[in-house]
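Chemist: next comes the sequence, and after it the predicted model I'd like to discuss.
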Amino acid sequence: MKRLKWVLLIAGMLVFDFANAGPAAKFAATYTDERPSLVSVVVIDGATQDSLVFDLSTGYTLATLKVPQDKELLIGVSSEVGIVTDTSIKGRNGGDAKAIAGGGAAVVVFAVPVDGANGTAAIAAPGPVMLSARVQELSATLGGVIESCEDTLGGGELGDEPDGVIDVATECVVTDEEIGLALSTLASHHFNFVLPNMDQGEYNLVAFFVTGALAKVDINELSVSEGGTVEASAYAKAFLGKTMVTAQQVRATKGGVIDADIVE
């Protein structure tokens, strides 16, 4: 009976300790379920001269966490990133051009002391990170579509009779041919950041997102001067979908957070 009492007493003490103990690590999270957000869009339609367009969108999300002296913060950033690129070239008679479309999304994480709180602002290692990026380039030299031809010139003493040879440039009806390439992707991406040896205080942990879109057309002017006809179009869009930012207060082992090169 006495042994049973001791067992019950110890069990009760353990239950009391577990009920009153705080978590091993403090944790905060914030998320968005909007789709899409931070949309960057550019369009070049039917350009016959060199053209370049760029668009940029920015936004942020934050979480708040109290940090004791000399603790580390482990921060994870996850986001859906969508990129749409569409390029096309239309021309004839040797017209030559390039159509380029690209997009991407990046993030940087930093900590800012809450108003009136102690602490020092800091950027999380390893700094800005590209979550996703893609550049699509379409290059083409187009001869066109021959609709009909008639041998009308080149023969006879005056050169005004058929000579049995077709000159495409002068004796054929040629219409434009067109080629295009379009890609659309949506994928989830994740990266971990760390803020080492933080000063004591309450911090806003900010994940600052950037999306960018670029469209470019490069016309080969020599091909145009030699009789070619060409025009090019480019469209690009980059955006964010759902995002999640998690922050955890941890204690790294001594020398556990280092900036090291990859050994080949």
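Modeler: That came in fine, so what should we check first?

Chemist: contacts, neighbours, all on C-alpha from now
Modeler: Noted.

Chemist: so how far is stretch 169-188 off the chain centroid?
Modeler: How far stretch 169-188 lies from its chain's middle: 25 Å, per CA atoms, centre = their mean, to the nearest Å.

Chemist: contacting residues around it?
Modeler: Residues outside stretch 169-188 that contact it (CA atoms under 8 Å, 6 or more residues apart in numbering) are 78-93, 138, 142-152, 166.

Chemist: against that first model, consider the following:
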Amino acid sequence: MNCSKISSLALIVGMLMTSSIYADNSASSFTSDGTAVFGAVANRAELAATDGYTKVLSTELKNSGTPKDLVIGLSFETTLFTETVVRSKGGSKSSATANATIEMKVYVDGEMVEPGEVVFDRREQTLFASLGGVLDCVDEVEDDTGVPNGIIGFDECNLTDEEIGLILDTTAAHSFNFLAYDIGSGSHTIDAYAKLTWNDEVVTPEANSSASASLGKGTLTVWEVHGSNSVE
């Protein structure tokens, strides 16, 4: 696709933000209660494809006449949860990493549109610490009368782990405009897909981490527009 057409269509997208008169036709769908199923739940229900993506919204658009371009707006509330815990004693270093990512893509009539896969939300959380530990001591040595002598030696102490944990749970709304070019006349199906990935990395046995993500309310809106076909 030449640069002139991409620039002209991007300008039209900007115009659509303030007025609808530039759009010839439109279609939309939404989920109002956060019921989109994806990630591990979708895999268990056998709803996810082999690449991990699950369809979360879909709509249809009918057009006629000369080929048109489509601006496809996809918006969702996204929630990321990450937890890392480290334990250490004696000055040793412990670290843990948790990350979670939500990716989206859109298809028109089975063909993925530009710019392909988009990261809607991502977090990588790393926690590390070098801790001294906690001394748990008991005076076990007694004097001649059977009374503890009041002197505690190191061999009468146990060094136990200190622990630090960090939990982040955030929700935000994100939006992205996808572009489809030269869509012919007829009825067209627009599908939005989402994928959750996570990778918990435990660096030391004394550390652990977990991560998850979810989708909330979402909308899928499609505008049919006239893009420039100039060639340079």
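Modeler: Received it, and whenever you're ready, just let me know what you need. Computed from a prediction, not measured in an experiment: that's the story for all the values here.

Chemist: before we move on, back to that, okay, and which of the contacts of stretch 169-188 of the first structure map to strands?
Modeler: 78-92, 138, 142, 145-149 (DSSP state E).

Chemist: which SS class is I12 of the second structure?
Modeler: Using DSSP: H, G, I helix; E, B strand; the rest coil, the structure places I12 of the second structure in helix.

Chemist: return the residue of the first structure aligned against it.
Modeler: Aligned by TM-score structural alignment, I12 of the second structure pairs with nothing in the first structure.

Chemist: neighbours of I12 of the second structure, how many?
Modeler: I12 of the second structure sits with 18 neighbouring residues when counted by other CA atoms under 10 Å.

Chemist: what distance do you get for it to W223 of the second structure?
Modeler: 10 Å (CA to CA, to the nearest Å).

Chemist: same check, this time on S209 of the second structure
Modeler: Counting by CA to CA - S209 of the second structure and W223 of the second structure are separated by 43 Å.

Chemist: residues contacting G144 of the first structure?
Modeler: G144 of the first structure makes contacts with 91-94, 174-177, as judged by CA under 8 Å, 6+ apart.

Chemist: preserved in the second structure, out of those?
Modeler: Compared against the second structure with both residues aligned by TM-score structural alignment, their matches' CA atoms under 8 Å, the contacts of G144 of the first structure retain 91-94, 174-177.

Chemist: closest to G256 of the first structure among those?
Modeler: G91 (59.9 Å; CA to CA).

Chemist: tally of neighbours for the residue mapped onto that closest one from the second structure?
Modeler: Using TM-score structural alignment, the equivalent of G91 of the first structure in the second structure is S88. As a burial measure, S88 of the second structure scores 24 neighbours (other CA under 10 Å).

Chemist: do the one 5 residues further on as well
Modeler: Taking other CA under 10 Å as the neighbour definition, K93 of the second structure ends up with a count of 17.

Chemist: close enough to count as contact, it and L127?
Modeler: No: shown here, K93 of the second structure and L127 do not form a contact pair, counting by CA atoms under 8 Å, at 10.6 Å.

Chemist: wait, is I10 of the first structure part of a strand?
Modeler: No: read with three-state DSSP, I10 of the first structure is helix and lies in no strand.

Chemist: contacts only, for it.
Modeler: Residues near I10 of the first structure by CA under 8 Å, 6+ apart: none.

Chemist: next: C149 of the first structure.
Modeler: 166, 168, 171-173.

Chemist: need those in JSON lines (columns: neighbour count, secondary structure and distance to L9 of the first structure).
Modeler: Shown next, in JSON lines, are those (neighbours: other CA atoms under 10 Å; DSSP: H, G, I helix; E, B strand; the rest coil; distance: CA to CA, whole Å):
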{"residue": "I166", "neighbour count": "16", "secondary structure": "coil", "distance to L9 of the first structure": "107"}
{"residue": "V168", "neighbour count": "15", "secondary structure": "helix", "distance to L9 of the first structure": "102"}
{"residue": "E171", "neighbour count": "15", "secondary structure": "helix", "distance to L9 of the first structure": "106"}
{"residue": "C172", "neighbour count": "16", "secondary structure": "strand", "distance to L9 of the first structure": "103"}
{"residue": "V173", "neighbour count": "14", "secondary structure": "strand", "distance to L9 of the first structure": "101"}
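
Chemist: and which of those is nearest L52 of the first structure?
Modeler: Nearest member of these to L52 of the first structure, counting by CA to CA, is V173, at 32.9 Å.

Chemist: tell me which residue of the second structure lines up with the closest one.
Modeler: Matched by TM-score structural alignment, V173 of the first structure corresponds to N158 in the second structure.

Chemist: could you pull out the buried residues of stretch 176-194 of the first structure?
Modeler: Neighbour counts over stretch 176-194 of the first structure (16 or more other CA atoms under 10 Å) mark 176-178, 180, 192-194 as buried.

Chemist: next one: stretch 63-83 of the second structure
Modeler: Applying 16+ other CA under 10 Å to stretch 63-83 of the second structure flags 63, 67-83 as buried.

Chemist: stretch 206-225 of the first structure too?
Modeler: Those would be 206-221, 223-224, for stretch 206-225 of the first structure by 16+ other CA under 10 Å.

Chemist: in the stretch 51-200 of the first structure, which spans are helices?
Modeler: Secondary structure of the stretch 51-200 of the first structure by DSSP state H, counting those that start in this stretch: the helices cover 168-171.

Chemist: quick one: map T64 of the first structure onto the second structure.
Modeler: By TM-score structural alignment, T64 of the first structure lines up with E60.

Chemist: burial measure for the nearest residue to that match once chain neighbours are set aside, as a count.
Modeler: Leaving out its chain neighbours, the residue that sits closest to E60 of the second structure by CA to CA, 6 or more residues apart in numbering is T189, at 4.6 Å. Neighbour count for T189 of the second structure, taken as other CA under 10 Å: 13.

Chemist: against which helices or strands is the helix or strand where T189 of the second structure lies packed?
Modeler: Assigned by DSSP states H and E, T189 of the second structure belongs to strand 186-198. With contacts defined as 3 or more CA pairs under 8 Å, 6 or more residues apart in numbering; DSSP states H and E, the packing partners of strand 186-198 of the second structure are strand 54-63, strand 93-108, strand 207-225.
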